[in-house]
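Q: can't give you the sequence, but here's the structure:
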C-alpha cells in the first residue's frame, strides 16, 4: 500500500467508537484543538493500530473550510504515523475560535507534535484506561503538571477551567460544539 494514503484501518468510523472515546478518554488541550485520547487494551494484539477521528462541526465554517481543516489534520497524522502508539484512539476537535483559513500544516505540527511523545509514554503505562494520570497534558507552553511531592497540593481552579486559566468544557458535547 502506498505511504500517501490514510487507510481505513487508521480511522474511527463508528459512532460507538467516538462515544467511548469521548466518555472514557483523556482530554488534552492545545490553543486551537481538544484531543480525546483513549488507550485501548483490548486492541493491543490486533493489527489495526492507532485510529484517528475528526469532529469538525459547522461552527468551524462552510463545508470547504471544514474539509480543509480535516485534510490538514489527516496529513499531519499521516506524516507522523511512526510516532503514534499502536493501541490508541484519538479524536481531534477544533475549538470554536479557530480560523479555518489560518490552519496550515505548520500550525498543526507546532501544536500537536509535542503531544505525540507523551502519547507514546502513556501507551506503555499500566493504566491505559484513559483516566487522567498524575501528569496532566498542557500544550500551551506551560508544560506538564509536576508529579511527586509538589503535586500533593491540589490545584484549586474554578469549575470549568484548568490550572492555566483556560476555560474547559464540562462535557464531551460542549467540547465538540464549542458551547460554553
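A: Received it, and whenever you're ready, just let me know what you need. Computed from a predicted structure; not experimentally measured.

Q: going forward, measure contacts and count neighbours with C-alpha atoms only.
A: Noted.

Q: buried ones in the longest helix belonging to the chain?
A: Counting by DSSP state H, the longest helix found in the chain is helix 63-79. For helix 63-79, a neighbour-count test (16 or more other Cα atoms under 10 Å) marks 65, 66, 68, 69, 70, 72, 73, 74, 75, 76, 77, 78 as buried.

Q: same thing with stretch 107-118?
A: The neighbour-count check on stretch 107-118 (16+ other Cα under 10 Å) flags 108, 109, 111, 112, 113, 115, 116 as buried.

Q: gap between residue 110 and residue 8?
A: Distance, residue 110 to residue 8, by Cα to Cα, to the nearest Å: 26 Å.

Q: Same question for residue 174.
A: Residue 174 is 28 Å from residue 8, by Cα to Cα.

Q: and what of residue 102?
A: Residue 102 is 28 Å from residue 8, by Cα to Cα.

Q: try it against this one:
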C-alpha cells in the first residue's frame, strides 16, 4: 500500500530544478498539457507541475494540480524510471475530470514508451 504514496523526494520543488528540466528536457504536447521529460541520474521518478494564471483562478489551478498528482501517484510504476516529469497545464485542462486526464496521459505514455 505504501507504493501508492507520493513522497517528498518524488516532487520537484526548487526553481533551479524547474529551469534545468525546462532547458535540458524533451518537450511533448498533448491536447491539454505540455510534458517535459528530463533524464536524471537518480533512481526515482519525480513530478513537477506548472499551472499559470492564464489557466484560471486559484481554485481551478489547484484542482488541475491535484488531478495530475493523483495520476502520477497511481501510475508512476508504469512511467519510465530515472526521469523527471514536468507537466505544464494548458487552459483547456480545467475542463478535465480524472478519467479523461488519465486516458489522455496513459495514451501519451503508451505512445512515448513505443518511441
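A: Perfect, thanks for sending it. Everything quoted here is computed from the prediction, not taken from an experiment.

Q: following the longest helix of the first structure, which helix or strand shows up next?
A: Later in the chain than helix 63-79 of the first structure, the nearest helix or strand by DSSP states H and E is strand 88-94.

Q: Provide the aligned range in the second structure for that following strand.
A: Aligned by TM-score structural alignment, strand 88-94 of the first structure falls on residues 83-89 of the second structure.

Q: what's that stretch in contact with?
A: Where contact means Cα atoms under 8 Å, 6 or more residues apart in numbering, the residues beyond stretch 83-89 of the second structure that reach it are 12, 18, 21, 32-40, 42, 44-52, 55, 64, 68.

Q: roughly how far out does that stretch sit from the chain middle?
A: On the basis of Cα atoms, centre = their mean, to the nearest Å, stretch 83-89 of the second structure sits 4 Å off its chain's mean C-alpha point.

Q: Mean deviation, it versus the first structure?
A: Compared with the first structure after the fit, stretch 83-89 of the second structure shows a mean deviation of 0.6 Å (mean Cα distance after the TM-score superposition for the first structure).

Q: got it, and stretch 61-70 of the second structure?
A: Stretch 61-70 of the second structure, aligned to the first structure and superposed, deviates on average by 0.5 Å (mean Cα distance after the TM-score superposition for the first structure).

Q: what stretch of the first structure does that stretch fall on?
A: Counting by TM-score structural alignment, stretch 61-70 of the second structure corresponds to 66-75 in the first structure.

Q: So which residues make contact with that stretch?
A: Contacts of stretch 66-75 of the first structure (Cα under 8 Å, 6+ apart): 6, 54, 56, 57, 58, 60, 100, 103, 104, 105, 108.

Q: measure the fifth one to residue 174 of the first structure for me?
A: Applying Cα to Cα, the value for residue 58 of the first structure to residue 174 of the first structure is 14 Å.

Q: Then the last one?
A: Look at residue 108 of the first structure and residue 174 of the first structure: by Cα to Cα, they are 22 Å apart.

Q: the strands in the first structure, which residues?
A: Assigned by DSSP state E, the first structure shows strands spanning 26-29, 33-39, 51-54, 88-94.

Q: Can you tell me which helices and strands the first one packs against?
A: When you say that, I think you mean strand 26-29 of the first structure. Packing partners of strand 26-29 of the first structure (3 or more Cα pairs under 8 Å, 6 or more residues apart in numbering; DSSP states H and E): strand 33-39.

Q: Good, wrapping up.
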